[in-house]
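S.K.: need coordinates for the following:
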Amino acid sequence: MAIKDLSLAAKTTISGFMAGINKSNVKGAGLEFSQYRSYQPGDDLRWLDWRMYARSDRYYIRESEIETSIAVRLVIDASASMKHRDGQFTKIEYARYVAACLGCLAHNQGDAVGLYVLQQQQVQALQPRKDPQHMARFYYQLEQIAPAGSFAAATQYKQLLTGETTRELLIVITDLYDRDGEIAQLLKTCSALRHEIIVLHLMGRNELEMDYSGYTALEDLETGEIVGISNRDAAGYRERMQQYLAAVRTQQLDQGIAYYLMPMNEPVDKALRDFLKQRNKIMR
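M.R.: All right, here's what the predicted structure looks like:
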């Protein structure tokens, strides 16, 4: 994350663990062998397996798994709570880096990449495309994100994210902080359209463990509300935090949404590698 050029940082990070984020189960003439099936009139003769014919005196078609190109929409929460700092980095800096890596990965495997930045004052939209010039705009827009206000209202993003009738992959990068259920409504709306949705939940280690030594009060970044804290609160806080995270995970899974907690003290390359491994297990 010390590399300021997002494009270079993303390429550096994903180097060495290139793994598809949308591997398809469609059968066809791909590279990875899947199964044999009996020849049917009209099948492409190029995919006949002559070795199987020599052994069995029957015609078999060799099928493989192929990868399909899809639209990957990266949705970034740019509300003021994303200015929260844990150590050297803020949530929005971590989110930028994660989005840059996933966008680079998707582009490299032929997917169209789009970017949507949601906040109260405005919604920025970069519709999914595949060309290299588009990726330059993608990285530029990521670098320009300036968190402010609360999360966007449904009237601002609904047409942008729900207009497509084809299934897409939506990756929502957020801290899930809202006061009136705005983020929950976004996820519910997109889920109803049968899009595949992944929520990457960013949390600072100091948030998870209530590690604010030296402080006696905290300010809500979106409302300005001041909350007093003390060391005596820590044990009860951690227990409530675990209950909250369990409830959030259950809520997302009940809607068919994949949920991944990303603590900000975890290196981005490790977090993404673990995320991709888990997703590949689910897709199999």
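
S.K.: going forward, measure contacts between C-alpha atoms and count neighbours the same way
M.R.: Will do.

S.K.: so which residues make contact with the helix or strand that Gln133 is a member of?
M.R.: Secondary structure here is read from DSSP states H and E; on that basis Gln133 sits in helix 132-143. Contacts made with helix 132-143 from outside it, assessed by CA atoms under 8 Å, 6 or more residues apart in numbering, are listed as 6-7, 96, 100, 104, 107, 113-115, 126.

S.K.: repeat that for 10 Å
M.R.: Contacts of helix 132-143 from elsewhere in the structure, counted by CA atoms under 10 Å, 6 or more residues apart in numbering, are 4-7, 10, 76, 92-93, 95-97, 99-100, 103-104, 107, 112-117, 124-129.

S.K.: I have a second one here; can you model it like the first so I can compare?
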Amino acid sequence: MSSRPLLDPKVLTAIKDLSLVARTVIDGFMAGLNRSQVKGTGLEFSQYRSYQPGDDLRWLDWKMYARSDRYYIRESEMETSISVRFLIDASNSMNHQDSGLSKMDYARYLAAALAYLSFMQGDATGLYVFQDGQLFSLPSRKDPQHLSRIFYQLENIQPAGQFTNEVHYKQLFTGERRKELLIFITDMYQQRQEITTLLNSLAALQHEIIVFHLMGRNELEMNFSGYTTLQDLETGETTPLNNAQMKKAYTAKLQAYLAATRMQLLEQNIFYRLVEMDQPLDKALRDFLNQRQKSLI
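M.R.: The predicted structure is shown next:
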């Protein structure tokens, strides 16, 4: 069976338990993952030992599994756990839907899968939700009960209001470690450059940062057949949909905006990935593993 259906967000909507969603996604991802793509570099091999829950999945030896039908870990002398913080945009624009799937649904599934993968690798995980001008936070920990709290909070997010205005980001995200991995899941919709302010502050702290920019296919192609007017979910402003010329202008402006956004973030050493909501989660999971490895260096 192909692993890709297990990574399809539309398939995942049938699963109501978010912890089960996370396990389903990671099981499908690991089933299709080539071992060479998650192998660490520059580490001295020490010994084999039996797999234990919470071990770093990057060091599973698949050849040993094929020979013995048991999981073994290749141990090294380097500490492989880090702190991973998930930053979730839960402003009202995340209620935007494409083919029955909302941006918040996609963000929920992606964050849950990444949190589960982080936990399985022994990482401490934290959750920060930017919603209706406020900021909810769960500091990073690595115990199973904490992971359950993260799943619970993700399940119960109801997008509302606008993105949170600037708070004391420097004090909040300084942390105890030299570097952390920050995963920001957002649609990049902002009224007063509040998202830009957040990313500027985080970049100044020299953390590894991944921005997953969620957009629906209907947004990318301006395909809103059957509608004559669009309404801004955060301001209430309306825009008429009138002709093909408008669609052409929209497409040109959108491509210029996406290119400028990507360049601006890359200049700050922030990894940027445009995520189309009709695509499986595997690309985002691979991006996470690659960036996580950089955080260990």
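
S.K.: tell me the counterpart of Ala153 of the first structure in the second structure.
M.R.: With TM-score structural alignment defining the correspondence, Ala153 of the first structure maps onto Asn165 in the second structure.

S.K.: on that earlier part again, which part of the second structure lines up with the helix holding Gln133 of the first structure?
M.R.: Taking TM-score structural alignment as the measure, the second structure aligns residues 144-155 with helix 132-143 of the first structure.

S.K.: the matching stretch against the first structure, how far on average?
M.R.: In this overlay with the first structure, the average offset of stretch 144-155 of the second structure from its partner residues is 0.6 Å by mean CA distance after the TM-score superposition for the first structure.

S.K.: mean shift of the following helix or strand past the helix holding Gln133 of the first structure relative to the second structure?
M.R.: For helix 132-143 of the first structure, the following helix or strand on the C-terminal side (DSSP H and E) is helix 154-162. On superposition with the second structure, the average gap between helix 154-162 of the first structure and its aligned counterparts reaches 3.3 Å (mean CA distance after the TM-score superposition for the first structure).

S.K.: buried residues, the match of helix 132-143 of the first structure. List them.
M.R.: 146-147, 150-151, 153-155 (16 or more other CA atoms under 10 Å).

S.K.: go through those and name the one nearest Gly40 of the second structure.
M.R.: Distance ranking of those against Gly40 of the second structure, using CA to CA, places Leu147 first at 25.1 Å.

S.K.: relative to Thr235 of the second structure, how far out is the closest one?
M.R.: Leu147 of the second structure sits 34 Å away from Thr235 of the second structure, taking CA to CA, to the nearest Å as the criterion.

S.K.: the corresponding residue of the second structure for Glu93 of the first structure sits in which helix or strand?
M.R.: In the second structure, Glu93 of the first structure lines up with Asp105, judged by TM-score structural alignment. Applying DSSP H and E as the criterion places Asp105 of the second structure in helix 103-120.

S.K.: quick one: that helix to the first structure mean distance?
M.R.: Relative to the first structure, helix 103-120 of the second structure is 0.4 Å off (mean CA distance after the TM-score superposition for the first structure).

S.K.: excluding chain neighbours, what is closest to the equivalent of Asn200 of the second structure over in the first structure?
M.R.: Aligned by TM-score structural alignment, Asn200 of the second structure pairs with Lys188 of the first structure. With CA to CA, 6 or more residues apart in numbering as the measure, Gln255 is the residue that lies nearest to Lys188 of the first structure, at 7.3 Å, once sequence neighbours are left out.

S.K.: ok, Ser81 of the second structure next?
M.R.: Nearest in space to Ser81 of the second structure, with sequence neighbours left out and distances taken as CA to CA, 6+ apart, is Asp123 at 4.8 Å.

S.K.: do Thr80 of the second structure as well
M.R.: Sequence neighbours aside, Leu296 is the residue nearest to Thr80 of the second structure in space, at 6.7 Å (criterion: CA to CA, 6+ apart).

S.K.: surely the one you found meets Lys179?
M.R.: Yes - proximity of Leu296 of the second structure to Lys179 meets the contact threshold set by CA atoms under 10 Å, at 8.6 Å.

S.K.: follow-up on the earlier one: the match of Asn200 of the second structure should be in a strand, yeah?
M.R.: No - with DSSP: H, G, I helix; E, B strand; the rest coil as the criterion, Lys188 of the first structure is located in helix rather than a strand.

S.K.: ok, it to Ser34 of the first structure distance?
M.R.: 35 Å.

S.K.: circling back to that earlier point, and the residue nearest to Thr80 of the second structure, what is it in contact with?
M.R.: The neighbourhood of Leu296 of the second structure, defined by CA under 10 Å, 6+ apart, consists of 40, 78-82, 179-181.

S.K.: between these, which is nearest Asn242 of the second structure?
M.R.: Set against Asn242 of the second structure, the nearest of those by CA to CA is Leu181 (44.0 Å).

S.K.: which ones are touching the closest one?
M.R.: Contacts were defined as CA under 10 Å, 6+ apart; by that measure Leu181 of the second structure touches 82-86, 125, 206-210, 288, 291-296.

S.K.: again, but for Lys170 of the second structure
M.R.: Under the criterion of CA under 10 Å, 6+ apart, the neighbours of Lys170 of the second structure are 198, 201-202, 204-205.

S.K.: mind checking how far the host helix or strand of Ile282 of the first structure is from the chain centre?
M.R.: Counting by DSSP H and E, the element that carries Ile282 of the first structure is helix 268-283. Relative to its parent chain, helix 268-283 of the first structure has a centroid offset of 11 Å by CA atoms, centre = their mean, to the nearest Å.

S.K.: list of residues touching it?
M.R.: 1, 10, 12-15, 17-25, 94-95, 97-98, 101-102, 198, 200, 258-266.

S.K.: which ChimeraX command selects the buried ones in the residues you listed?
M.R.: One line in ChimeraX is enough to select the buried members of the contacts of helix 268-283 of the first structure, burial here meaning 16+ other CA under 10 Å:
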select :1,10,13,14,20,21,22,23,94,95,97,98,101,102,198,200,258,259,260,262,263,264,265
